[in-house]
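Task: produce atomic coordinates for the following.
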Amino acid sequence: MDIESADRYGSRKAYQRAGPSQGVPDRANKVCFHWQAGRCNRHPCPFLHAELPQPMSTDGGAARRGQHQSFISRNPSTGCAPTSKWGKGRVGGKAPDKVCNYFLSGKCTYGEKCRFLHSWSIGDSFSLLTPLQGHQKVVTGIALPSGSDKLYSGSKDETVRVWDCQTGQCTGVINMGGEVGCMISEGPWIFIGVPNAVKAWNTQTATDQSLDGPIGQVYALVVSNGMLFAGTQDSCILAWKFNVAGNLFEPAASLSGHRLAVVSLVAGGMKLYSGSMDHTIKVWNLTTFQCIQTLTDHTSVVMSVLCWDQFLLSSSLDRTVKVWVPTESGNMEVTYAHNEEHGVLALCGMHDAEAKPVLLCSCNDKSIRVYDLPSFNERGKIFSKEEVRAIQVGPGGLFFTGDGTGELKVWRWLSNSMPTL
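Below you'll find the model as predicted:
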């Protein structure tokens, strides 16, 4: 019997006789993934070091498909407005972006001879100003209350640190008595989510209040329509309204419907959007507090939600960022889906030095991708020692990131002004 040893794709002799079949990869016609990323070191490489030509459509133009043209058209039967420009104009290829892990840990001995990057970022439109060190665990929230010259950061090390914006020095450490799950600011107020409570602190009057009601950790906070909303570990969303006469927050509503913890919240257009560990996004009417739609396109935890104009952006551990748009009926529908190689932990929208919209996507490979909107062209990357869970826009072209080691970094767009989305 004439038997030849099989390689990883089966019998080599049968493959050479019959040519590639449906179940066998054709290496000669496959582009090298590492070459596309600019870091292939195989000589010779069994895959192509060249882009394949775009397939031609019947009218002679290149077919609009492929990983860099993943635009999803809306259902024409809905009779809604023309499709958006999300994802159009993306260009292929990426610059070499393999950062040296030994550099990140401060132990690389190759110095300038190292073939990997010794940099905390790639991109020429922003720069690192300074790191702020002090937290012992992951940074989960960053806040800049109005009228204050202080920066506040919360962490799972159960503390909130106060930083002087002029000197970068830590001027105070507040023990919260529990892990800080999230933190936001609204006007002079700072709201801090901890287990079984939300702490409210007015930085101008030095008054504070503990808002009881949550069960378990508070993972997300947002202020809208004169109310504070909190997403909790027990799958509920609690709301409080500020009583001016009594100078305190009073319970206003409880929104139930998710099956697991609510980990992300955003409000826009008199609607509240909640992302949950149950893989769904719920849309709530802020007048009636009723759930008016449940979005089920994600297949893992919805880590972050963001409003941009009439669009909703959502990210998930399923490695996608989805862009939603309301149809004529008012329901939200996916108009574009962007794929990442890793799970997406956090989204933050802002404008660059030329007032162009930019999206920062923190992924669980310890990097932040910086994209132009709406094209999703990648224009840079930010690296960190551990995953970045908190991103916050600041005044004067500043933005802040906090990673899993407890380190804060202050970044600056190369401009003096930057409006937020």
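
For the rest of this, base every contact and every neighbour count on C-alpha atoms.
Will do.

if I pick Lys241, what's in contact with it?
By Cα atoms under 8 Å, 6 or more residues apart in numbering, the contact set of Lys241 is Gly226, Met227, Leu228, Phe249, Glu250, Pro251, Ala252.

continuing past the biggest helix by length in the chain, what's the next helix or strand?
Across the chain, the helix with the greatest residue count (assigned by DSSP state H) is helix 12-18. Tracing the chain C-terminally past helix 12-18 and defining elements by DSSP states H and E, one meets helix 33-36 next.

Can you name every helix or strand that that following helix contacts?
Other elements packing on helix 33-36 under the criterion 3 or more Cα pairs under 8 Å, 6 or more residues apart in numbering; DSSP states H and E are absent; no helix or strand qualifies.

Any idea how far it is from the middle of the chain?
Average the C-alpha atoms of helix 33-36, do the same for its chain, and the two points are 25 Å apart (Cα atoms, centre = their mean, to the nearest Å).

The longest helix of the chain - contacts with which helices or strands?
Helix 12-18 sits against no helix or strand, with contacts defined as 3+ Cα pairs under 8 Å, 6+ apart.

starting at the chain centroid, how far to that helix?
Its chain's C-alpha centre lies 46 Å from the corresponding centre of helix 12-18 when counted by Cα atoms, centre = their mean.

isn't Leu211 right up against Pro195?
No. Between Leu211 and Pro195 there is no contact, the gap being 11.2 Å when judged by Cα atoms under 8 Å.

quick one: buried residues of stretch 165-181?
By neighbour count, with 16 or more other Cα atoms under 10 Å as the criterion, the buried positions of stretch 165-181 are Gly168, Cys170, Val173, Met176, Gly178, Glu179, Val180, Gly181.

For the comparison step, fold the sequence that follows:
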Amino acid sequence: MERDRERRSPNSMDLDMNGGDKRVFQRLGGASNQKVCFHWRAGRCNRYPCPFLHRESPPPAPFPGSSSSTNNKRIADDDSGFAGSSHRRGPGSGNNTWGRFGGNRTVTKTEKLCKFWADGNCPYGDKCKYLHCWSQGDSFSLLTQLDGHQKVVTGIALPSGSDKLYTASKDETLRIWDCASGQCTGVLNPGGEVGCMISEGPWLLVGMPNLVKAWNIQTNVDLSLTGPVGQVYSLVVGTDLLFAGTQDGSILVWRYNTATNCFDPAASLTGHTLAVVSLYVGANRLYSGSMDNSIKVWSLDNLQCVQTLTEHTSVVMSLICWDQFLLSCSLDNTVKIWAATQGGNLEVTYTHKEEYGVLALCGVHDAEAKPVLLCSCNDNSLHLYDLPSFTERGKILAKQEIRSIQIGPGGIFFTGDGTGQVKVWKWSTQPTAIHP
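The predicted structure follows:
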């Protein structure tokens, strides 16, 4: 022990040039910590010694979650006149994200939402290198934000003949919003976690564990459709049939009976080996996407599977039809475009690649009636692409991933994210050039 004490004597290398204990100094942060004290900036730091700087330090350290490496920090802090972020940018933005400083510092923005700004407390203001906005693009704008849900929004619906918007969440509630005022006018508790919600005419259809709830908002008829095993993840209506994709991989079918105003069990479609998470009806076909990475094509005439598509390598999250094409997206980072061959089978004609997994697709027409694809990714962004070129024309950002997208009347569309926020957007009307 005496030898250990001698090795740790005041003459050892543990003391710096000013006589301080390096180990304690480094443990507190010391000069090696280049972050500026948040409390000092606010004029109320009472720590002594404070482990952070009490002066501005160009450039500020990256926020938590930045992919900047230690080497990049050193380059940014040197005297070369260059600084910037090594954060990976979105598709089509190029690889070089360095910005040059002149006499006055210019902040190079990355394509990532500032988490501190989203929470209302970013200390960097205009000097922050992350985005202080919910969207990029001039063809649409944010109208309002609807707060109230505590968990991910799993469904957004506008029942026919109603002036109310309905939103559903995994927080086991449905919220009713007045479309004129944007105020929440009611909260419904269906009795379980909501996996999905759609509307068809006056019917509000809600997928829950082991059942589907059906409410007629005009007559107040309340039905419980039993039969599903596990959570109901997806719902779709085709002609007079209601389809429900379930956790056990089956698709349950009910036929609407106009005489009794009820839904009668019609069939159970089997073939998927894991949960069915996406359904779409188009061209007299039912398309189903599953956690087993496959898409099945069913004939609405006899409810038989006519083809199985296996080109995706992860969960098939969403399906839509556009023109004569089927569009599918997956957590394998791709959107695939399918077209029918002369024999009638679907084949991939184009694969669009994203940097992250793709969660949801929605087709819409802009103010000039041009087709646009809304494509949500699990990096908390939603891309807007012109079809068929896939030219990006804008981006919407959120605190967490956008799981629900719904089109409304008059150029309005809605997005719901993982935090429970619902945002209302509107396409901007662009003047049309008049040529003589």
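
What is the resulting TM-score of the chain superposition?
Superposed pair, TM-score by TM-score structural alignment, normalised by the length of structure 1: 0.77. Supporting alignment: 335 aligned residues with a Cα RMSD of 1.8 Å.

Closest to Gly154 of structure 1 out of the contacts of Lys241 of structure 1?
Within the contacts of Lys241 of structure 1, the smallest distance to Gly154 of structure 1 is 18.4 Å, found for Leu228 (Cα to Cα).

you'd agree the closest one is in a helix?
No. The assignment for Leu228 of structure 1, made by DSSP: H, G, I helix; E, B strand; the rest coil, is strand rather than a helix.

re the thing from before, so the longest helix of structure 1 matches what in structure 2?
Residue correspondence for helix 12-18 of structure 1 in structure 2, counting by TM-score structural alignment: none.

thinking again about what came up before, would you mind listing which of the contacts of Lys241 of structure 1 are buried?
If you count burial by 16+ other Cα under 10 Å, the buried members of these come out as Met227, Leu228, Phe249, Glu250.

so what corresponds to the first one in structure 2?
Residue mapping for Met227 of structure 1 onto structure 2 gives Leu241, with TM-score structural alignment as the criterion.

Could you look up the SS state of the closest residue to that match other than its chain neighbours?
In space, Leu241 of structure 2 comes closest to Arg255 once its chain neighbours are excluded; the distance is 4.6 Å by Cα to Cα, 6 or more residues apart in numbering. Following three-state DSSP, we place Arg255 of structure 2 in the strand state.

how close does the aligned partner of Arg255 of structure 2 in structure 1 sit to Leu248 of structure 1?
Mapped onto structure 1 by TM-score structural alignment, Arg255 of structure 2 lines up with Lys241. Summarising the geometry, the distance separating Lys241 of structure 1 from Leu248 of structure 1, computed by Cα to Cα, to the nearest Å, is 8 Å.

swap in Ser276 of structure 1?
For Ser276 of structure 1 relative to Leu248 of structure 1 (Cα to Cα), the value is 29 Å.

who has more neighbours, those two?
In terms of neighbours (other Cα atoms under 10 Å), Ser276 is the more surrounded of Ser276 of structure 1 and Leu248; the figures are 26 against 16.

so who does whichever residue in structure 2 pairs up with the more buried one touch?
Applying TM-score structural alignment, one finds that Ser276 of structure 1 aligns to Ser290 in structure 2. Contacts here follow Cα under 8 Å, 6+ apart; on that basis Ser290 of structure 2 touches Gly249, His272, Leu274, Ala275, Val276, Val277, Ser278, Val315, Val316, Met317.

Let's see which of the residues you listed end up in helices.
By the criterion of DSSP H, membership of the contacts of Ser290 of structure 2 in helices covers no residue at all.

could you dump those to a markdown table with distance to Ile405 of structure 2 and neighbour count?
Converted to a markdown table, the contacts of Ser290 of structure 2 look like this (distance: Cα to Cα, whole Å; neighbours: other Cα atoms under 10 Å):
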| residue | distance to Ile405 of structure 2 | neighbour count |
| --- | --- | --- |
| Gly249 | 24 | 23 |
| His272 | 25 | 21 |
| Leu274 | 24 | 18 |
| Ala275 | 21 | 23 |
| Val276 | 19 | 31 |
| Val277 | 15 | 26 |
| Ser278 | 14 | 26 |
| Val315 | 19 | 25 |
| Val316 | 17 | 28 |
| Met317 | 13 | 25 |
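
pretty sure Gly418 of structure 2 is touching Ala168, no?
No. Assessed by Cα under 8 Å, Gly418 of structure 2 is found out of contact with Ala168, at 11.9 Å.
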